[in-house]
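Sharing a model that was predicted from the sequence below.
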Amino acid sequence: MADVGVRPARRADAAAVADIQVRAWREGYRDLLPAAVLAEVTGPQAVAVWRDRWTEAATAPPGPRHRLLVAVSADLVVGFAAHAPATDPDLDPAVTAELVTLLVDPLHGRAGHGSRLLAATADLLREDGFGTVVAWVFEGDTAMRRFLGSAGWAPDGARRTLDMGEPVVMIRLHTDISAGGGRD
C-alpha cells in the first residue's frame, strides 16, 4: 500500500488543489448547478483565480484558525479540506468552526482520503478550542450528505438559497466534536 496521510498545504500544492476542485466540481456538481454557472467556475480563467486563492490560503491565511489541509498518497495531492471559524451570524466563531470545503479527486475517490481529511480537520479544530463544526452543502448533494451523515453530522435547520440564474438550495449540517460529543 502506498504512503497516505494528511498534512498542511504548501505553496506548491495550490495548483493541484485547484485542479482537484475543478475536477470534483465538474463531476459532483453537474446535476446540482446550472451548466453555465458550473462552466464559469471551472473554466480556465477560474482555475487561475482558484490557484491564487489556494496559494494565499496555504501561505497567508487570514488567521491562525484558518487552515488548508491536503490528503496525499505516494506524495501526490489527492484531496483537500479547508476550515475556519464560522461566519454565520447565528453562530459563535469562538466555539463553532466551518468546514468550508472537503473535496477528493474523483480519480482517487473511495480510498479513505475524505475520511482522513475529516478526522484531521476535527482533531485540529478540537486543538483550537472548537466544539462544533458546521458545513453548508447543496441540498441535492446526496453523496456529501451521506458521507458527513455517516460521520455523525445532521441538518441543523438552517437553509439558504443561492441565485444562480435559478434557485439552488443549500442546507447547513453540524456535528459536535467536543470531548465526549458526537462522532467525527
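Happy to help now that I have it. Numbering: from 1, shown residues only.

hey, let's count contacts and neighbours off CA atoms from now on
Noted.

So which bits of the strand or helix carrying Met144 are buried?
In the assignment (DSSP states H and E), Met144 maps to helix 142-150. For helix 142-150, burial by neighbour count (16 or more other CA atoms under 10 Å) applies to 144-145, 148-149.

now stretch 9-17
In terms of neighbour count (16+ other CA under 10 Å), stretch 9-17 has its buried residues at 9-10, 13-17.

Show me where this protein has its strands.
Here the chain has its strands, by DSSP state E, at 4-8, 67-73, 76-85, 96-104, 132-138, 154-163, 167-176.

Output the ones you listed in a markdown table; the columns should cover distance to Thr121 and mean neighbour count.
What follows is those, written out as a markdown table (distance: least, CA to CA, whole Å; neighbours: other CA atoms under 10 Å):
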| stretch | distance to Thr121 | mean neighbour count |
| --- | --- | --- |
| strand 4-8 | 9 | 17 |
| strand 67-73 | 8 | 24 |
| strand 76-85 | 7 | 23 |
| strand 96-104 | 8 | 22 |
| strand 132-138 | 10 | 22 |
| strand 154-163 | 17 | 13 |
| strand 167-176 | 12 | 19 |
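
take a look at this one as well, against the first:
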Amino acid sequence: MSSPTADVSVRVAWADDAPAIAELQLRTWRTTYAELVPADALPTDVDAAAESWHAALTRPGDARNRVLVALERNRVVGFAITSPASDPDCDPVADAELAELTVDPGERGKGHGSRLLQAGVETMQADRFTRAVLWAVATDDALRAFLTGAGWAADGAHRELDLDGEGSVLVKQVRLHTAIA
C-alpha cells in the first residue's frame, strides 16, 4: 500500500494568477520586512499590485523574464522571478537574476522553496544563462542559509536600497551567486 502524496507543483505563472501573487507578495512583505521598514512604507493595495502583476505577466519587458508559481493543489503558495541580471558588473547574456523567491510563511518547510529554486535554475539554464545571482536582505539569515545549502555563495557585492528616496528607510542587501551551466 502506498502512502498519499501531496498535490504540489511548480509552473509558469498565468495572468489569472496575478491576484494570488499580489496578495501573497504584500502579505509576505509585511512579515519579511517588519523589523526593517516602517509598516506605512510597504504597499497595501492588493488590487493595484494585481494590476501590475497582470501587466507583467501578459507583457514582459524581455522574453527571458519569467514568473514561476509553487502550487499546493491549485493554491499559489510561492513564486519566483527570473530575468537577465541587470547589475553593471553582470553580463546580461550569461548572468541571470533570481529577482524574488517568496514562499508563504505558513507553507515553509514543505519543499515549496526547494521546488521553486530548482525550477528557477532550470528555467535560467533553458534560457542559456551560466550563472545566477540573487540579492538578499543582509539580515535574512534563513534565506541565506537556504541558498548556501543549495550551493549558492556570497560574491562580495553589497548594496543599500533607499526605499523612500529620502534616506530614512534603508535596506542593506548582499548578493549571492551560483554557477548553473
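Sure, I can see it. Here the structure is a predicted model, which means the values were calculated and not measured.

and the buried residues of stretch 9-17 of the first structure, which of them are in helices?
Mapping the buried residues of stretch 9-17 of the first structure onto helices (DSSP state H) picks out 14-17.

now, which of the residues you listed sits nearest Gly79 of the first structure?
Val17 (7.1 Å; CA to CA).

Quick one: map the closest one onto the second structure.
Alignment note: Val17 of the first structure maps to Ile21 in the second structure; criterion TM-score structural alignment.

Surely that match is in contact with Ile81?
No - between Ile21 of the second structure and Ile81 there is no contact under CA atoms under 8 Å: 11.2 Å.

ok, back up a step: in contact with the match of Val17 of the first structure: list those residues for me.
Ile21 of the second structure makes contact with 50, 53, 76, 78-79, according to CA atoms under 8 Å, 6 or more residues apart in numbering.

Looking at the first structure, which of the residues you listed hold up?
Among those, the contacts conserved in the first structure (both residues aligned by TM-score structural alignment, their matches' CA atoms under 8 Å) are 50, 53, 76, 78-79.

Rebuild those as CSV, extending it with distance to Val169 of the second structure.
Formatted as CSV, those follow (distance: CA to CA, whole Å):
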residue, distance to Val169 of the second structure
Ala50, 25
Trp53, 25
Val76, 30
Gly78, 26
Phe79, 26
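
What is the corresponding segment of the second structure for the helix holding Met144 of the first structure?
The aligned range for helix 142-150 of the first structure in the second structure is 141-149, by TM-score structural alignment.

Can you list the neighbours in contact with that stretch?
Stretch 141-149 of the second structure is contacted by residues 136, 153 when judged by CA under 8 Å, 6+ apart.

Ok, stretch 45-61 of the second structure next?
If you take CA under 8 Å, 6+ apart as the criterion, stretch 45-61 of the second structure is touched by 13-23, 26, 67.

What lines up with Tyr29 of the first structure in the second structure?
Per TM-score structural alignment, the equivalent position to Tyr29 of the first structure in the second structure is Tyr33.

what's the neighbour count on its match?
Using other CA atoms under 10 Å, the number of residues around Tyr33 of the second structure comes to 15.

on that earlier part again, ok, which pair from the contacts of Ile21 of the second structure is furthest apart?
Farthest pair in the contacts of Ile21 of the second structure, by CA to CA: Ala50 and Gly78, 15.1 Å.

Does Ser86 of the second structure touch Pro92 like I think?
Yes - in this structure, Ser86 of the second structure is within contact of Pro92 by CA under 8 Å, at 6.5 Å.

Between the two, which has more neighbouring residues?
Legend: neighbour count by other CA under 10 Å for Ser86 of the second structure and Pro92, higher for Pro92 (15 against 12).

Relative to Ala99 of the second structure, how far out is the more buried one?
According to CA to CA, to the nearest Å, Pro92 of the second structure and Ala99 of the second structure sit 14 Å apart.

just Ser52 of the second structure next, same as before
Taken as CA to CA, the span from Ser52 of the second structure to Ala99 of the second structure is 16 Å.

Kindly report the same for Val174 of the second structure.
From Val174 of the second structure across to Ala99 of the second structure, the span is 13 Å (CA to CA).

intersection of neighbour lists for the two?
Shared contacts of Val174 of the second structure and Ala99 (CA under 8 Å, 6+ apart): Trp135.
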